[in-house]
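1. any chance you can model this:
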Amino acid sequence: MALDAATVATVLAPVLPAPVTVERMAPLTGGASAETWSVDVTDGAGTAHGLIVRRGSGVGGLGLDARMESLVQRAAFDAGVPVARVVATFDGGYVMERLPGEAIPRRVLRGPTAELAGDCAAALRRIHTVGTVPGLPRLPAPEQLALLESLHRSAGAPVPTFELGFRWLRAHLPPPGPVTLVHGDFRMGNFLVEAGRLVAVLDWELAHLGDPMEDVGWLCIQAWRFGGAGEVGGFGSREAFSAAYGLGIDPGRVRFWEVLGSLKWGVICQLQSGAHLRGEVRSVERAAIGRRVAEAELDLLLSLEGKDA
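-> Alright, predicted model coming up:
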């Protein structure tokens, strides 16, 4: 189904006063796996609405379909997580409110960030206490590791550094622990920030049930610091984040997930660029992401040594 003004108006007809008029549609950049549009509409009562239309899913079997993603986002909203309210769903996508703020990491890091670690930790604490969402997959560490290795093999381009990472991870699998809702992509770039405060957590396509320390480790990997000095997202210290999180952070489990996160980002880069090279999705952005495999290799080696770049 083509995403055009008529389609958007049809999707919104059951939830807004008729007639719904689409005033503007603009594609948004920054997401390499999902199609995202900023849309302005006016309903039959003359009220203007700023909305986001999102459709598509993750890459290589890593992401939820749009219906499941919208259900998770609704559950998070109902639990008080800072997230946009879902307005409507349709075949292959959903519509949410458009919130103010900046998501581009380097712009966020140029502004005030003193409160951001506390805000993100509080949001993550709420996410990890949402509870289960029917139909959401459970992805413990062994299954994630096996899936990641399978996806890497499917790329058809062996990377010796990745092989070293897989070996280390197999030898350091953490014992079973708490299982919670995991955002799966909790990082800079998926935070909407205004005046140094967290407005919303974006992009729930990688949500699943699993180890809550996965989200903490992912936030801490080098790829998501964007030149910032803080070990947590480029903006905060581990100590400040842990204190604000308040549910207890296991450094050993976090390290495992940091190593896996660095490797996972490298494999995702492979998959993104592979889709472009095979002609499945023609995208300059995906082609450019392929060049970041080398960066992921360096980050992986440093994380294996317990070092930061």
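2. okay, CA-based contacts and neighbour counts for the rest of this
-> Noted.
3. just say helix, strand or coil for the residue positioned nearest the centre of the chain.
-> Central residue check for the chain by C-alpha atoms, centre = their mean: the C-alpha nearest the mean position is that of D185, 2.9 Å away. Applying DSSP: H, G, I helix; E, B strand; the rest coil to D185 yields a three-state assignment of coil.
4. quick one, strands of the stretch 51-200 of the chain?
-> 86-90, 93-97, 180-182, 191-194, 197-201 (DSSP state E, counting those that start in this stretch).
5. adding mean neighbour count and distance to T21, write those out as CSV.
-> Compiled in CSV, the strands of the stretch 51-200 of the chain are given as follows (neighbours: other C-alpha atoms under 10 Å; distance: least, C-alpha to C-alpha, whole Å):
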stretch, mean neighbour count, distance to T21
strand 86-90, 18, 16
strand 93-97, 22, 15
strand 180-182, 24, 37
strand 191-194, 22, 27
strand 197-201, 23, 27
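6. and this one, so I can compare the two:
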Amino acid sequence: MIEEQICAYLRGKLLQARDLKILNFRRHTEGWSWETFSFDARWQEDGRELCQGYVLRKEPARAGVVGAYDTFAQFTVLKALEDTPVAAPRVFWYELAREVLGAPFFVMEKVEGEIPLPWAEGERGPFADAAAQQSIAHQFVQHLAHLHTVDWRAKGLAFLGVPEPGQGAALREIEKWQAQLDRVELTPIPLLRRALLWLREHAPLAPRVSIVHGDYRLGNFIVRDGRIVAILDWELVHLGDPLEDLGWICLRP
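-> Predicted coordinates:
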């Protein structure tokens, strides 16, 4: 059913396409919140056969693990990064109308490659040797540096919410995560409440404000031929302290 709905949507976007078909349709189950589908579209246009791989990401019916996500924010940030050195997947269309697939969604390119998964036991993947590991690590840090130096004002991304100077970025994140705890806490967790109080009392000063990925880690990028070709999972993207991404990397495997 949803495959037919997506095909009809593409026909409305690819107006010159004839005999459009969807191939290799797959519903992904790796994610913990979004509904994600990948497929190839094949069609005839001006006497030529064309094929393009797509990924469609749809908002979940309910709030995710960390609350509601904003497809428009994610789409807009990815669009803004297209002409930068950041390996962001190219995006094509954003759809707000819920009558199309039941929830807002956007469509981006399908990037071929391998996703190193930190929880896959015995997984070596692109880290077959020390040289490959060092190369990927260097690229991983380089892409993050590129992201943190993008001029978000010039890209029109102030709508993400600009934190107040000083402790503003840290305090806003603390408030966000406290709200999430309030939403999901079934029984009191005193240690977490105490941790939030400590963080509020010791909120660091942000050196500057940048685009923050929010979940920059192993498992959220695609490698092909020894190169990082796409950074994934931008649902937590926001403006804040660039050291937030660095701290998250240090805590994650």
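7. before we move on, the earlier item: and of the strands of the stretch 51-200 of structure 1, who's closest to L71 of structure 1?
-> In terms of C-alpha to C-alpha, the element of the strands of the stretch 51-200 of structure 1 nearest to L71 of structure 1 is strand 86-90, at 8.7 Å.
8. and the gap between E3 of structure 2 and G247 of structure 2?
-> Between E3 of structure 2 and G247 of structure 2 the distance, using C-alpha to C-alpha, to the nearest Å, works out to 40 Å.
9. swap that for I115 of structure 2, sorry
-> For I115 of structure 2, the distance to G247 of structure 2 equals 22 Å [C-alpha to C-alpha].
10. of the two, give the one with the bigger neighbour count.
-> A direct count of neighbours by other C-alpha atoms under 10 Å for I115 of structure 2 and G247 places I115 higher, at 19 against 11.
11. dump the residue contacts of the aligned partner of the more buried one in structure 1.
-> In the superposition onto structure 1, I115 of structure 2 corresponds to A103 when matched by TM-score structural alignment. Taking C-alpha atoms under 8 Å, 6 or more residues apart in numbering as the contact definition, A103 of structure 1 lies against M188, G189, N190, F191, L192, V193.
12. what sits up against the lengthiest helix in structure 2?
-> For structure 2, the helix that runs over the most residues, judged by DSSP state H, is helix 130-148. Identification of contacts with helix 130-148 of structure 2 by C-alpha under 8 Å, 6+ apart yields 84-87, 126-127, 210-212, 226-228, 242.
13. turn those into a markdown table, including distance to K58 of structure 2.
-> Conversion of the contacts of helix 130-148 of structure 2 to a markdown table gives the following (distance: C-alpha to C-alpha, whole Å):
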| residue | distance to K58 of structure 2 |
| --- | --- |
| T84 | 25 |
| P85 | 26 |
| V86 | 23 |
| A87 | 21 |
| P126 | 29 |
| F127 | 32 |
| S210 | 26 |
| I211 | 23 |
| V212 | 22 |
| G226 | 30 |
| R227 | 28 |
| I228 | 25 |
| P242 | 28 |
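14. count the neighbours of the aligned partner of G240 of structure 2 in structure 1 for me.
-> G240 of structure 2 is assigned G210 in structure 1 as its aligned equivalent, the criterion being TM-score structural alignment. The tally of other residues near G210 of structure 1 (other C-alpha under 10 Å) stands at 24.
15. settle this for me: G210 of structure 1 is touching L139, isn't it.
-> Yes - between G210 of structure 1 and L139 a contact is recorded at 5.4 Å, counting by C-alpha atoms under 8 Å.
16. so how far is R255 of structure 1 from the residue lying closest to V254 of structure 1 once chain neighbours are set aside?
-> Ranked by C-alpha to C-alpha, 6 or more residues apart in numbering and with sequence neighbours excluded, the top spatial neighbour of V254 of structure 1 is G217, at 4.8 Å. The gap separating G217 of structure 1 from R255 of structure 1 is 7 Å, by C-alpha to C-alpha.
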